[in-house]
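Engineer: This is a predicted model, with the sequence first.
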Amino acid sequence: MEAVQSADGTPLAVDRSGSGPALVIVVGAFCDRASFASLAAVLASDFTVHTYDRRGRGDSGDAAAGVVEKAVEREVEDLAAVIAAAGGSAVVVGHSSGAALALQGAARGLPITRLVAYEPPYSADPADADPTFAPRIAELLAADRPGDAAALFLGGGSELPPEVLAQMQSGPGWPHMLQLAPTLLFDLAVVGDEGVPERLGAIAVPTRWCSRVARGGPGSRPPQPWWPRGSRARAIGYCPGRPTRSTTRPSPPRCAPSRGAEAAHDRQVWGRGRTWQSRNVPDVRWAGVPPRIRAVVLAAAAVFAYGTVVHVVDIVTRGIDAYPAAPVWLATYFLSLTVFDAAAAILLLLRRRSGLLLGCAVLVTGALANALATYLLGIGGTPERVGQAVITVLAVALLVVAPRIWPWLEPGPGRR
């Protein structure tokens, strides 16, 4: 266990495991960092996983008096502190109210590179929410009745059937739920009125929103996330659950954390390492990437592959001195493109940001080098000038689309 200090001085208990890019798990109601130990173990083969106790839970510091009124701000600061300790940026996987917290953090500009929001408890119609729900929970906790508060919370504001409540109370997890019941006030504060906050319209990172199907037949999809109008957020995929008629004993969704499917989510999103196999979640490197982004990246890779072929043909037909009219340094540069073009094509096909950077560098320097050779040194004629113009157009086009492609590419193994 490591201790991380939040902005207001609250100590946060963090478990770190695995190696690779940083990934932070944000837990939901009735959960602490131990609740997701099995998921962390699955992800640790590909990520450096950081699971922390949200304030007031486990080994983290207790919430100070009156802090519930600023729960969102304090908890976002907590998440920011954990991300900073993880290396400055991280993939974030949030569950339930933890997903709502992660979405709030992304909207506030925390350095989140990818976001998996599993079951954020938002409603398509916040008018259906019970405005007395949170005050009733607070009243029960103030009366030192954590069991009743927990039961009311689990029933969504309604009484649980006696047999369901009895079954839960006799289970091994009930004492732990009673211990964490006071933190329900934080969960409720983070979720708010159950409507999607307008602030989420500021989210700009690739986001996978995983939600249980609330209605419809088998195989139906949940509605698109209710992003605020004008949002720049990109919901790049879903993992719908089985439809259920009961609100007290819902069927487990196919992407339940206990089944390790968040591992499938994030590896499906950014295609890294061994993927947890499921007939519901295919192992596809480019899964979740919009078709237009795939098309642009594949087109760029094709351009560099073509450039590689051209340089290889030049070397094969003309020998190592394939550019005799050019100065030695310029001829060496043209020869080096045989390697750099191929590297850019391969890295782009692997969804690496380094491929995009290398590709931009190759096209820009290629346009300049060909302009120098054609116009200043007088090497070649009309075909070479046309070729230089084409390379210039390609360079400008790649530079223009690069900011749109960048978020969908990966920094590379072991980097944060």
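Structural biologist: Yep, that arrived.
Engineer: From here on, just use CA atoms for contacts and neighbour counts.
Structural biologist: Fine.
Engineer: Wait, Ala343 touches Gly355, no?
Structural biologist: Yes: here Ala343 reaches Gly355: they are 7.2 Å apart, a contact under C-alpha atoms under 8 Å.
Engineer: For the two, indicate the residue with more neighbours.
Structural biologist: For Ala343 versus Gly355, the count of surrounding residues by other C-alpha atoms under 10 Å is larger for Gly355: 27 against 20.
Engineer: what sits up against the helix or strand harbouring that one?
Structural biologist: Element membership for Gly355, per DSSP states H and E: helix 353-371. Contacts with helix 353-371, where a contact means C-alpha atoms under 8 Å, 6 or more residues apart in numbering, come from 304, 330, 337, 340-341, 343-348, 384-385, 388-389, 391-392, 394-395, 398-399, 402, 406, 409-412.
Engineer: For PyMOL, what selects the buried ones among these?
Structural biologist: In PyMOL, a selection of the buried entries from these looks like this (16 or more other C-alpha atoms under 10 Å):
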select buried, resi 304+330+337+340+341+343+344+345+346+347+348+384+385+388+391+392+394+395+398+399+402+406+409+410+411+412
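Engineer: also this one, for the comparison:
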Amino acid sequence: MSVMESADGTRISFHTAGHGRTVVIVNGALSTSADAAPLAGALADAGFRAVTWDRRGRADSGDRTGSTPEDEADDLAAVIHAAGGADAVLGHSSGAVLALYAASRGVATGALFLSEPPIDFDGDGFGEELADRLQELVDAGEREEAIGSFQRDAIGLPAEMVEDARAGGQLAALAPLAQSAVYDARLTLRLRRPDASRLKIRTPVTVLCGEQTFPFLIGASHRLAEGIPGAELIIVPESIMHRPDPAATARVVAQRI
């Protein structure tokens, strides 16, 4: 593990695997760099240097009260700088949203690979009130409830599934990541109904989507690929229900950079 500081002084931890052109992986919600290890390993096996990192408020990274999507974009820029530059950034779920947002702010991401980004093009999903409510729960020490609320109201999981996760201890296991759920909610809101300036990305863009995944993500992936000039949509059959298959995803990256 290596550690560096972001623009606001927040400690950010990162890991590297393999040798070759550098691919920085950006995790989705409620996950840490450890969850990206299989994908990093597949990229390393394909001849890349893979960089995984803990987004702020997660695992070995620090945090700062009042962190914003701009801070997270700065974090990605700092990781890329610490890695000596990036040939590509591979983001999954809200990590894809962060990668796109950072690129729109001028972060030197290299080629973008955006896996099932949950972009609310129609503005039909949650609003700012959810992010505020999640923060209130975190501030009150109700971190498990914040996780459950995020899963129900942001991700859209059925209430019965969330309650089963509570009974099985999964919500308690995810409770340390509750503050990061607030950040993911605010980040997703930042790219709600993205305007043309957010979609004019001056770097190659590949959007990845599984065949069997949530309908909202299928629609968002298609619309994003259609909205970014020159973007390519790749269907990855091996990726099922919002879980990117490591080997298949690495293969897509290897074919395009």
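Structural biologist: Structure received. All figures in this text were calculated on a predicted structure; none of them were measured in a lab.
Engineer: mind listing what's buried in the helix holding Gly355 of structure 1?
Structural biologist: 353-367, 369-371.
Engineer: Equivalent analysis for stretch 212-228 of structure 2, please.
Structural biologist: 212-213, 217-222, 224-225, 227-228.
Engineer: Equivalent analysis for stretch 77-89 of structure 2, please.
Structural biologist: 77-80, 82-83, 85-89.
Engineer: Dump these into a markdown table; add distance to Arg64 of structure 2 as well.
Structural biologist: Output for the buried residues of stretch 77-89 of structure 2, formatted as a markdown table (distance: C-alpha to C-alpha, whole Å):
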| residue | distance to Arg64 of structure 2 |
| --- | --- |
| Ala77 | 17 |
| Ala78 | 16 |
| Val79 | 17 |
| Ile80 | 20 |
| Ala82 | 20 |
| Ala83 | 23 |
| Gly85 | 25 |
| Ala86 | 26 |
| Asp87 | 29 |
| Ala88 | 28 |
| Val89 | 24 |
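Engineer: For the stretch 1-150 of structure 1, which segments count as helices?
Structural biologist: Using DSSP state H, counting those that start in this stretch, the helices of the stretch 1-150 of structure 1 run over residues 37-43, 71-86, 97-107, 133-142, 146-154.
Engineer: ok, now the stretch 201-350 of structure 1?
Structural biologist: According to DSSP H, counting those that start in this stretch, the helices that the stretch 201-350 of structure 1 contains are 261-270, 291-318, 328-349.
Engineer: Need those helices in CSV (columns: distance to Leu103 of structure 1).
Structural biologist: CSV is the format used below for the helices of the stretch 201-350 of structure 1 (distance: least, C-alpha to C-alpha, whole Å):
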stretch, distance to Leu103 of structure 1
helix 261-270, 16
helix 291-318, 23
helix 328-349, 29
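Engineer: Return the most buried member of these.
Structural biologist: Highest mean neighbour count of the helices of the stretch 201-350 of structure 1: helix 261-270, a mean of 24 (counted as mean count of other C-alpha atoms under 10 Å).
Engineer: just checking, what packs against it?
Structural biologist: If contacts are counted by 3 or more C-alpha pairs under 8 Å, 6 or more residues apart in numbering; DSSP states H and E, helix 261-270 of structure 1 sits against helix 37-43, strand 112-118.
Engineer: Need the winner for burial among the ones you listed.
Structural biologist: It is strand 112-118: most buried of those by mean count of other C-alpha under 10 Å, with a mean of 25.
Engineer: Over which residues of structure 2 does that strand lie when aligned?
Structural biologist: Using TM-score structural alignment, the residues of structure 2 aligned to strand 112-118 of structure 1 are 109-115.
Engineer: Tell me which residue of structure 2 lines up with Pro146 of structure 1.
Structural biologist: When structure 2 is aligned by TM-score structural alignment, Pro146 of structure 1 is paired with Arg143.
Engineer: That match against Val182, yeah?
Structural biologist: No: with contacts counted by C-alpha under 8 Å, Arg143 of structure 2 stays clear of Val182, the gap being 10.8 Å.
Engineer: one step back: save the helices of the stretch 1-150 of structure 1 as TSV, and put in distance to Arg55 of structure 1 too.
Structural biologist: Listed next are the helices of the stretch 1-150 of structure 1 as TSV, based on distance: least, C-alpha to C-alpha, whole Å:
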stretch	distance to Arg55 of structure 1
helix 37-43	18
helix 71-86	7
helix 97-107	12
helix 133-142	17
helix 146-154	18
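Engineer: Looking at those helices, which is nearest to Val26 of structure 1?
Structural biologist: helix 97-107 (4.9 Å; C-alpha to C-alpha).
Engineer: So which other helices or strands are in contact with the closest one?
Structural biologist: strand 22-26, helix 71-86, strand 90-95, strand 112-118, helix 184-191.
Engineer: can I get those in CSV with distance to Glu139 of structure 1?
Structural biologist: Listed next are those as CSV, based on distance: least, C-alpha to C-alpha, whole Å:
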stretch, distance to Glu139 of structure 1
strand 22-26, 27
helix 71-86, 18
strand 90-95, 26
strand 112-118, 29
helix 184-191, 11
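Engineer: and of the ones you listed, who's closest to Asp8 of structure 1?
Structural biologist: Smallest distance to Asp8 of structure 1 across those (C-alpha to C-alpha): 7.8 Å, for helix 71-86.
Engineer: Give me the contacts around that closest one.
Structural biologist: Applying C-alpha under 8 Å, 6+ apart, the contact partners of helix 71-86 of structure 1 are 4-8, 12, 14, 22-24, 50, 52, 54-55, 67, 89-90, 101-102, 104-105, 110-111, 186, 189-190.
Engineer: for Gln224 of structure 1, what are its contacts?
Structural biologist: By C-alpha under 8 Å, 6+ apart, the contact set of Gln224 of structure 1 is empty.
Engineer: what residue of structure 2 takes the place of it?
Structural biologist: Aligned counterpart of Gln224 of structure 1 in structure 2: Arg223 (TM-score structural alignment).
Engineer: what about that match, distance to Arg243 of structure 2?
Structural biologist: 20 Å (C-alpha to C-alpha, to the nearest Å).
Engineer: now do Asp54 of structure 2
Structural biologist: Note on Asp54 of structure 2: its distance to Arg243 of structure 2, by C-alpha to C-alpha, is 18 Å.
Engineer: Show me which of these two is the more surrounded one.
Structural biologist: Asp54 (24 against 16).
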